[in-house]
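Engineer: Structure for this input, please:
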Amino acid sequence: MTEATRTGPMLAADGTPLKRSLQRALRAQKLRALMLIAPLLAFILVTFVAPIADMLFRSVENQIVSDTLPRTAQAIRGWDHNSGEPPGDDVLAAFTIDMIAAVERKQHTRLGTRLNYEQNGLSSLFRKTGRGVADIGETYRDQFAALDPAWKDAGIWANLFADPSWRADHDAWEAARAAARTAGRPFAEPVPAFRLNDDLADVLPETADAYLDFARAVQGNRNGDPAARAPWPPVYLALYRDLTAIGVGRIATLDAEAQALLDPAHYAVRSFERADLAAIYRDIDRAWGQPTVWATIQTFSPAYTPGYFLTAVDLKQTPDGIVSQPADQKIYIMLFQRTLVMSLAIMAACVLLGYPIAFLLANLPLRTSNLLLILVLLPFWTSLLVRTSAWKVLLQQQGVINDILVWIGIVDNAGRLILINNQTGTIIAMTHILLPFMILPLYSVMKTIPPSYVRAAKSLGATNWTAFWRVYFPQSVPGIGAGCILVFILAIGYYITPELVGGTSGTFISNRIAYHISSSLNWGLAAALGTILLAVVLALYWTYDRLVGIDKVNLG
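Structural biologist: Next up, the predicted model:
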């Protein structure tokens, strides 16, 4: 063997360096392991990680305002809400175009519902305005039509604002449709997607933008044809505003057809009767004359908002900053505190009741303990709703428990205990439901504790209590930790049992989350409450890990 061979890298059987061959084998092994867990990983991502990420996004997402009122959100930025006056015509004109487009897409009611979370009455205000906004601009439409009837012709509008390539595509589409009708064939080809004339959009930006929204709305509504429908009256308002704002030289840059239509209108609009937009909106509803309504729109125009999280901690975002909620609306901090305190009380009750039962099961003969363990597991075979409903029967003032207490003389008939629709009923019912989750970890740990340890302690002179407390109990602590974590996390997220037996004073924050998801449909606030609850649980878990150590938790 030469010196070079002795000092060179070690080779595998195939002649490749051994280190490289080993790395390749390890990569292949890791890849096979990854492929084995890939289905489980995908399942966790889809069913656990994705919903949590969606919840976090919904808790700050506010894009419905900026998406539904894009022009208004831009125009209202410079308005001073402390002026005491509603916004000027620029904002009102932008709002008019946004609203008519939202009405056509049937989005104005959703927008009103969103803003109603911040100021009561806005939901009905937007519904009412949706019925009246289509008439705004009729004054200008009639004056343009009186100047030249062509302004009421849908085809003229389409030819004026459409890109030449769209007009060619539209002509071909109309020819194909006419040929199909002549031949008696069905024709399902959609109208070509409308494309705007960029040159005209530079000269008449507001009008072009409004007409583009109109064309898209028409095509989105059963694939209509923009060239067959006259534009909305608010489009004429935009045309009036554009023509009064531009110079005559701008129109001269357009083609002859556009100049022939726009030149007379450009000179005539200066003598048009001007519509008072502020008065029109006040006629629709007096609320539009209040700066607070517009200030709410301005405050919640950004695409993301901390408003849901502020509401979840009894604060409120206003145009002037963050303020505290009125005293009669401060409920969420109280609900969080109640949830934590009652969950800890339920956990403590489960420890006090579950520890003796688990100790008994662990130290009885196997046949007897198995029989009793079946009784512990029996509630799992019964519906949660049935068990909770049974407690409603047991706990009511005329129920079984009060009847027994009266019968044995502990209470008199007039002093029956109130055990339902309060915190007492919630704690009793949930302790019964969650008790098996405490017993099973305790039992599994206690079964691993050798009885000889206690006997050895007694043989060395320890009393029964000392042998239990100094020898047996420390070895059962991991089971207590596991049971406490299980019971507490389950209790803090329960909502069926508190809803049925808790009344107004025994409900948890989870009941409010369920209400906002299913009844009020305020998903943003529900997501914020859920996120805070998740953060609280993680913080408590971290605290437990720091104080006790999660590695000491043992399921046996």
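Engineer: For the rest of this, base every contact and every neighbour count on C-alpha atoms.
Structural biologist: OK.
Engineer: The helix or strand containing Ser510: what's the following helix or strand?
Structural biologist: According to DSSP states H and E, Ser510 maps onto helix 509-518. Beyond helix 509-518 in the direction of the C-terminus, DSSP H and E gives the next helix or strand as helix 523-547.
Engineer: Residues contacting that next one, please?
Structural biologist: Residues outside helix 523-547 that contact it (C-alpha atoms under 8 Å, 6 or more residues apart in numbering): 55-56, 58-61, 308-309, 311-312, 336, 489, 509-510, 512-514, 516-517, 550-551.
Engineer: circling back: which elements pack onto the helix holding Ser510?
Structural biologist: Counting contacts by 3 or more C-alpha pairs under 8 Å, 6 or more residues apart in numbering; DSSP states H and E, helix 509-518 is packed against helix 332-363, helix 496-501, helix 523-547.
Engineer: Now distance to Arg282 too, for those helices, in a markdown table please.
Structural biologist: Output for those, formatted as a markdown table (distance: least, C-alpha to C-alpha, whole Å):
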| stretch | distance to Arg282 |
| --- | --- |
| helix 332-363 | 37 |
| helix 496-501 | 44 |
| helix 523-547 | 31 |
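Engineer: mind checking which of these is nearest Asp283?
Structural biologist: Among those, the nearest to Asp283 by C-alpha to C-alpha is helix 523-547 (33.1 Å).
Engineer: relative orientation of the closest one and helix 509-518 in degrees?
Structural biologist: 150 degrees (axes from the mean of the first three to the mean of the last three C-alpha atoms, to 10 degrees).
Engineer: Next, the structure of the following sequence, for comparison with the previous one:
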Amino acid sequence: MSDLTQTPNMTRAGPFRPALTLRLRGHGVAILLVAPLLVFLLLTWVLPVVLMLWRSVDNPEIAGMMPRTAAALAEWDGEGLPDEATMAAAIAEFRAADAERTTGLIGRRLNLVEPGWLGLIRKTGARADRLEPPFAESLPALDQKWADPRIWQEIKRLSSPVTPDYLLATLDRRVGAEGIERVEPVYRVHLDALVRTFLISASVCAACLILGFPLAFLMAAASPRLTMILMGVVLLPFWMSLLARTAAWVVLLQGQGVVNKALISLGLITEPLSLMFNRTGVLIAMTHVMLPYMILPLYAALRTIPIEMVRAGLSLGGTPITVFRRIYLPLAAPGIMAGLVLVGVMSLGYYITPALVGGPGDQMLAWFIAFNTSVALNWGLASALAVLLLVAVGLLYALYRALLRGR
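Structural biologist: Take a look at the predicted model:
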């Protein structure tokens, strides 16, 4: 009787223990196999993105280079001018920053709030040794901007280790005396660059779809031999670097280039067209570069569409346009959407082609990121612009997912 009562427990526990052990071992082996890729992605993608997000709100300049002034201003009520001890601490730290050649970092941070304060900080640091107490008189005598309580209020506000100023600057906004306000029209460049980036990206998407759909259709309907030849033609640009392809368009589109000479010899134009350093050149060069990224998803979708459905639609009395609109196009929609998203996302981050072929009014948001990284050395603003571009890409992907769910 006791053996019978123990048998179900043994049969219930016995066979499952080895299976559970094998399953855990399988998961462990899978984790070990994937671990190098996970570590690589963590170090080369996740960590840089997190650091970029943090750098867009990080504010170390004032707190790190003017700690005594920041501590003194923390107890200031913001009315009138700070006391003599606070000004003395500021003069001493300006003098030390000038000796270490870091006044530019402090001034650049303040210049984001009020253009012109960079020169004020540099001038004050260079002449700090000549200033004598009372500083409430000698500082305004050096420059009247020091008599304005606003600059002291901004130094106090920027003593915080975290600030939204860089993110606001990407939207052409700043923290003013009465809250968040728009910057002067002459400094409103980032929102225009964002709109320009989306317009150029959308134009390239439309051009790639118009040019790529017929070729993808031909590849899907052609014989295997012709399809292989056309696939080689599509993949041929990948064998050349992006810089070389863009430089080739510089040669082709210039005033005495191949394109203008061919048009003149054919009698289509009488004088060279302006195809360089403008929006036309940017769209031509970017469309050429991005065209394969549209053709490949389209071809993958079109080759799976049964041709019998098209023939059935035609045999039932449908016109070619009706069959294309109501049968072929809906079946091709996943490939179209995938190509548009791929081309759109990649076009949003373009830098080399607009920089070489476009003019000053054709630079996209990536140009401003590169400028603040390598020329202005404003890493906070560059990171904030990168966050803005990242959010734009995220919204584009969310729109793509919503359209997929709608279908």
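Engineer: Can you calculate the TM-score here?
Structural biologist: Here the TM-score for the pair of chains, by TM-score structural alignment, normalised by the length of the second structure, is 0.89; 406 aligned residues with a C-alpha RMSD of 2.7 Å.
Engineer: mean shift between the helix holding Ser510 of the first structure and the second structure?
Structural biologist: By mean C-alpha distance after the TM-score superposition for the first structure, the fitted helix 509-518 of the first structure averages 1.1 Å away from its aligned residues in the second structure.
Engineer: Where in the second structure does that helix fall?
Structural biologist: The aligned range for helix 509-518 of the first structure in the second structure is 365-374, by TM-score structural alignment.
Engineer: Kindly report the same for stretch 174-187 of the first structure.
Structural biologist: The counterpart of stretch 174-187 of the first structure in the second structure, using TM-score structural alignment, is absent.
Engineer: can you pull the buried residues of that stretch?
Structural biologist: Arg177 (16 or more other C-alpha atoms under 10 Å).
Engineer: that older thread, among the helices and strands packed on helix 509-518 of the first structure, which comes closest to Thr113 of the first structure?
Structural biologist: helix 523-547 (11.5 Å).
Engineer: Next, the angle from the closest one to helix 332-363.
Structural biologist: Between helix 523-547 of the first structure and helix 332-363, the angle comes out at 50 degrees (the same axes, to 10 degrees).
Engineer: circling back: tell me how far the helix holding Ser510 of the first structure is from the chain's mean position?
Structural biologist: Centroid separation for helix 509-518 of the first structure versus its chain: 12 Å, with C-alpha atoms, centre = their mean, to the nearest Å.
Engineer: can you check stretch 496-510 of the first structure too?
Structural biologist: Distance of stretch 496-510 of the first structure from its chain centroid, counting by C-alpha atoms, centre = their mean, is 23 Å.
Engineer: what's the answer for stretch 105-112 of the second structure, then?
Structural biologist: 24 Å.
Engineer: quick one, what contacts the equivalent of Ile155 of the second structure over in the first structure?
Structural biologist: By TM-score structural alignment, Ile155 of the second structure lines up with Ile297 in the first structure. Shown in contact with Ile297 of the first structure (C-alpha under 8 Å, 6+ apart): 65, 73, 115.
Engineer: Among those, which lie within helices?
Structural biologist: 65, 73, 115 (DSSP state H).
Engineer: related to what we said a few turns ago, for my notes, please list the helices and strands packed on helix 509-518 of the first structure in JSON lines and give distance to Arg216 of the first structure and mean neighbour count for each entry.
Structural biologist: Shown next, in JSON lines, are these (distance: least, C-alpha to C-alpha, whole Å; neighbours: other C-alpha atoms under 10 Å):
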{"stretch": "helix 332-363", "distance to Arg216 of the first structure": "43", "mean neighbour count": "19"}
{"stretch": "helix 496-501", "distance to Arg216 of the first structure": "46", "mean neighbour count": "23"}
{"stretch": "helix 523-547", "distance to Arg216 of the first structure": "29", "mean neighbour count": "18"}
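Engineer: Ile100 of the first structure is nearest to which of the ones you listed?
Structural biologist: So among these, helix 523-547 is nearest, using C-alpha to C-alpha, at 26.1 Å.
Engineer: Now do the SS call for Val175 of the second structure.
Structural biologist: strand (DSSP: H, G, I helix; E, B strand; the rest coil).
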